[in-house]
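Asks: Below is the structure, and that's it, no one-letter string:
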């Protein structure tokens, strides 16, 4: 049997290889990090980040741990992630910022934590301010419109 050798030929050397155990372990760790953020489980998430896991890891929809913590109402975890360098303005694949997620859900304490971390209320599509106005989150609108030093 002759092996195809022209450019673009598919043979056993170019076939996709099955993921090895290390790849599977990395994927499992990534899922565990994102699940911990979603659940507000800082005891699991923060030590892994402190050991070098990427603080701005993203899921298949572009959500970072900070985005997931914000969207699920975990203000203290948001503060801890921001303190470890998480990007407070990192939008997901739909252009939504963590601050817009907090505004959508009505989490004033999370919005406060994100603003303290430097989040911009005008970023994203729709922006956090637009979201807060649309859903009539008066307390969050006031926070977002307040002058910052």
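Replies: Great, that's in hand. Note that the coordinates shown come from a computational prediction; the quantities given were computed from them, not determined experimentally. Numbers count the residues shown, from 1 in each chain.

Asks: drop to CA atoms for contacts and neighbour counts, all remaining ones
Replies: Will do.

Asks: So what touches the helix or strand where residue 29 lies?
Replies: Residue 29 belongs to helix 21-39 when assigned by DSSP states H and E. Helix 21-39 has contacts (Cα atoms under 8 Å, 6 or more residues apart in numbering) with 42, 44-45, 48, 57, 59, 64-66, 68-69, 71-72, 77.

Asks: correct me, but residue 91 touches residue 59?
Replies: No - counting by Cα atoms under 8 Å, residue 59 is not a contact partner of residue 91; they are 11.9 Å apart.

Asks: Comparison target, given below:
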């Protein structure tokens, strides 16, 4: 009986931990992330019902220190959510240069495509994040990749009137 209770407690703790890690990642709660990591280092690559990993959530929510923690613990930099988006794509949408640089410098794939064939460069170009575009280009982002509508990053920048980015991509 004692073993069954212990097993039930372990299962309940694992379930709670899996749910908590996503909240900790969103909110930048490194102390509790570290505690979960100490219990099981697999938690950093957990996936929620939308396919979000702690790294994707941290990057999207502009949690620089949390992203750094997860990168240092070897989180999967190129994990995709259910739309095929990565942490780098999310940050190129949102615009944090510091996080984009951290991900790229640690090996995030700058040319990975989501399920609409969009890349980080397409997102950064569309949303006018010039510094991120420059950094992506300096790290071999392919400006010739077409999304599923046949548009390159240049075309997206043109459609949005991002003239400085248009010049960078010509």
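Replies: Arrived safely. Just so you know, these numbers come straight off a predicted model, no measurement behind them.

Asks: Just the TM-score for the two chains, thanks.
Replies: Put the two chains on top of each other and the TM-score (TM-score structural alignment, normalised by the length of the first structure) is 0.80; 129 aligned residues with a Cα RMSD of 1.6 Å.

Asks: returning to what we had before: neighbour count: residue 91 and residue 59 of the first structure, which is higher?
Replies: Applying other Cα atoms under 10 Å to residue 91 of the first structure and residue 59 shows that residue 91 carries more neighbours, namely 21 against 15.

Asks: The second structure: which residue goes with that one?
Replies: Matched across to the second structure, residue 91 of the first structure falls on residue 80, judged by TM-score structural alignment.

Asks: With residue 25 of the first structure instead?
Replies: Using TM-score structural alignment, residue 25 of the first structure lines up with residue 13 in the second structure.

Asks: residues near that match, how many?
Replies: Neighbours of residue 13 of the second structure under the rule other Cα under 10 Å: 12.

Asks: any idea how far residue 76 of the second structure is from it?
Replies: With the distance defined as Cα to Cα, to the nearest Å, residue 13 of the second structure ends up 23 Å from residue 76 of the second structure.

Asks: circling back: just the buried residues of the helix holding residue 29 of the first structure, please?
Replies: Buried residues in helix 21-39 of the first structure, counting neighbours by 16 or more other Cα atoms under 10 Å, are found at 30, 33-39.

Asks: again, but for stretch 84-101 of the first structure
Replies: For stretch 84-101 of the first structure, a neighbour-count test (16+ other Cα under 10 Å) marks 86-92, 96-101 as buried.

Asks: How far off centre is it?
Replies: From the chain centre to the centre of stretch 84-101 of the first structure is a distance of 6 Å (Cα atoms, centre = their mean, to the nearest Å).

Asks: which residue packs closest to the aligned residue in the second structure for residue 75 of the first structure, ignoring adjacent ones?
Replies: For residue 75 of the first structure, the aligned residue in the second structure is residue 64 (criterion: TM-score structural alignment). Distances taken as Cα to Cα, 6 or more residues apart in numbering place residue 99 nearest to residue 64 of the second structure, at 5.9 Å, with adjacent residues excluded.

Asks: tell me the SS of the one you found?
Replies: Under DSSP: H, G, I helix; E, B strand; the rest coil, residue 99 of the second structure falls in the helix class.

Asks: just checking, residue 112 of the second structure touches residue 119?
Replies: Yes - counting by Cα under 8 Å, residue 119 is a contact partner of residue 112 of the second structure at 5.9 Å.

Asks: and these two? which has more neighbours close in?
Replies: Set residue 112 of the second structure next to residue 119 and count neighbours by other Cα under 10 Å: residue 119 wins out with 29 against 20.
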